[in-house]
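**Q** Structure, please.
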Amino acid sequence: MAVISLASALLTGCSTAPPVEPGPTTPAAESWSAQHLPGKRTTEYTPATRAGQRCTQAKANRSASLWRRILRLEPAAWHQLQFSWWVDTLSPEATVADTDRDDAAARLVLAFDGDASRLSARNQMLFELAHTLTGEPPPYATLMYVWDASAPIGTIITNGRSDRIRKIVVESGSTRLRHWRHYERDAQADFLAAFGEAPGALIGMAFMTDADNTQTQVEACYGPAMVR
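**A** Below you'll find the predicted structure:
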């Protein structure tokens, strides 16, 4: 249902997040924690090593949950985003372009603050329901970077259940499986391209490996995510 889908985004941030000092920030392992989604099996997140690099391993077995950090960084305090991941397996039928098959072996999720009064009536209703369900106010907007099984790199996809969730495909297909992939993105420019407006404060980030819609098993490993 739509509210459950929204929960995957809203759990990445909340309006009561503590401020973070401007400058480079690499979230420490202890500042991250598992976040379950109502009605979903839990993806397992554990410390691991891949090709000599420490990482957070994610094993999804027909499951969906997040490994997240709450923070607050105003737009003037950061611009660039760096992250890396290693994907062991993909579900070939999964794609974030199809609501019914919306799974991804690897996602980096960013949550942003904003003026909730600008939301459409439909989104305000969904956000109120999601708040009731989870006990947290949803972020104004959520941007996801994803490794998709088939959607072309560079594709920007609007979530089928809420246009406040948008996804950018940064890796596609299986040719680069079992290799570290490193990315540096101008996340504020990406937000502008996806939403058509400048972002507000960054209030959360999360890793998410999910296989609940396709009822499959996938595995990935995440390196540190850093903004500066």
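**Q** For the rest of this, base every contact and every neighbour count on C-alpha atoms.
**A** Fine.
**Q** other SSEs contacting the longest helix seen in the chain?
**A** The residue-count maximum for a helix in the chain (DSSP state H) belongs to helix 121-134. Counting contacts by 3 or more C-alpha pairs under 8 Å, 6 or more residues apart in numbering; DSSP states H and E, helix 121-134 is packed against helix 2-10.
**Q** on contacts alone, who are the packing partners of the following helix or strand past the helix it packs on?
**A** Where DSSP states H and E defines the elements, the next helix or strand beyond helix 2-10 is strand 33-36. Here strand 33-36 touches strand 64-73, going by 3+ C-alpha pairs under 8 Å, 6+ apart.
**Q** Kindly calculate the angle that the strand it packs on makes with helix 2-10.
**A** Counting by axes from the mean of the first three to the mean of the last three C-alpha atoms, to 10 degrees, strand 64-73 lies at 50 degrees to helix 2-10.
**Q** What helices and strands are in contact with strand 64-73?
**A** Counting by 3+ C-alpha pairs under 8 Å, 6+ apart, strand 64-73 packs on strand 33-36, strand 202-210.
**Q** Another for comparison:
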Amino acid sequence: MESFFLFSEKLRLIAAVSLCLLILCFIPGDASCLDLTDKNVLIIGNFCTEKSGENLPAGWETLLFKKIEKHTLYSRVRDNGCFVIKAEANASASALIRKTSINLNKYPIVNWRWKVSNILEKGDIHSKSGDDYPARVYITFEYDPAKLSLWERSKYELARLVYGQYPPYAAINYIWGSHAPKGTLSPNPYTNRTMMYVVESGDEKLNRWIEEERDVYKDYKKAFGTEPPMVSGVAIMTDTDNTGEKATAFFGDIIFKDKGK
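**A** Purely as a prediction, here's the structure:
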């Protein structure tokens, strides 16, 4: 009889621990998975269902930069019950990109999760030497010749001949800034065709899963003053090549949805 009670106590203990773990998996800010069951959302990064390992998630490819020798390391890891992308930068830069076509009139809202382990001491959104971020979600827009002058169109044609495709017409970077205040909107120090939105900043939320939601349609109009063209790609990036520092970040699922979702 005593052994029966001991067995029952063990069962209760296991049940209690299992319940605690189940509750922890659904604590807001700690979960790394989005709800991907809605058929009306556009799934861009379905990382949670991917398996761990070094292979890239389906539909994504590495984006390298010609003048940067060291590349950020991206891998799939398990975190809090979900598979996510881990980015590790050490005086390096590269990105993971998914080429896609998205109509912002239909899917204006982007939703994603990320977690950052550290900020950059020398990070500065306004200078080339500080143009590094522990995490960014990079959205590019299709080349639209109707929006450019003859001289600008000729430059795009030259780029197409050299690289085999047109470069993006414009880009929005949603960044985790190191020192710039949350809500800052600023052109990239290298080009005013890329606008930087600081959606998180500083170390207050480090090592926590944070869910973000942005109206890309409105952000584009505010940044560039015109109707947005089609989205041509979505990238995730952790870079420290300018500051020479180290950074680690994690990226969860990424979706686009309409305003009613």
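**Q** So which of the helices and strands packed on strand 64-73 of structure 1 is the most surrounded?
**A** With neighbours taken as mean count of other C-alpha atoms under 10 Å, these reach their highest mean count in strand 202-210, at a mean of 28.
**Q** superposed on structure 2, where does that one end up, distance-wise?
**A** Compared with structure 2 after fitting, strand 202-210 of structure 1 deviates on average by 0.5 Å (mean C-alpha distance after the TM-score superposition for structure 1).
**Q** That strand maps to which residues in structure 2?
**A** Aligned using TM-score structural alignment, strand 202-210 of structure 1 spans residues 231-239 in structure 2.
**Q** returning to what we had before: tilt between the longest helix of structure 1 and helix 2-10?
**A** Computed with the same axes, to 10 degrees, the direction of helix 121-134 of structure 1 lies at 80 degrees from that of helix 2-10.
**Q** Give me the contacts around helix 121-134 of structure 1.
**A** Contact partners of helix 121-134 of structure 1, identified using C-alpha atoms under 8 Å, 6 or more residues apart in numbering, comprise 2-4, 6-7, 10-11, 38, 116, 136-138, 162, 164.
**Q** hey, where'd the strands end up in the stretch 151-261 of structure 2?
**A** 170-177, 185-187, 194-201, 210-215, 231-239, 246-257 (DSSP state E, counting those that start in this stretch).
**Q** Take those and write them to TSV, including distance to residue 2 of structure 2.
**A** Shown next, in TSV, are the strands of the stretch 151-261 of structure 2 (distance: least, C-alpha to C-alpha, whole Å):
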stretch	distance to residue 2 of structure 2
strand 170-177	57
strand 185-187	68
strand 194-201	56
strand 210-215	48
strand 231-239	57
strand 246-257	48
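**Q** Buried residues, stretch 196-211 of structure 2. List them.
**A** Neighbour counts over stretch 196-211 of structure 2 (16 or more other C-alpha atoms under 10 Å) mark 196-203, 207-211 as buried.
**Q** Endpoint to endpoint, that stretch covers what distance?
**A** When the termini of stretch 196-211 of structure 2 are compared using C-alpha to C-alpha, to the nearest Å, they are 18 Å apart.
**Q** next one: stretch 184-192 of structure 2
**A** Rule used - C-alpha to C-alpha; the end-to-end distance of stretch 184-192 of structure 2 is 15 Å.
**Q** Tell me the residues of structure 1 aligned with it.
**A** Across structure 1, the stretch matching stretch 184-192 of structure 2 (TM-score structural alignment) is residues 155-163.
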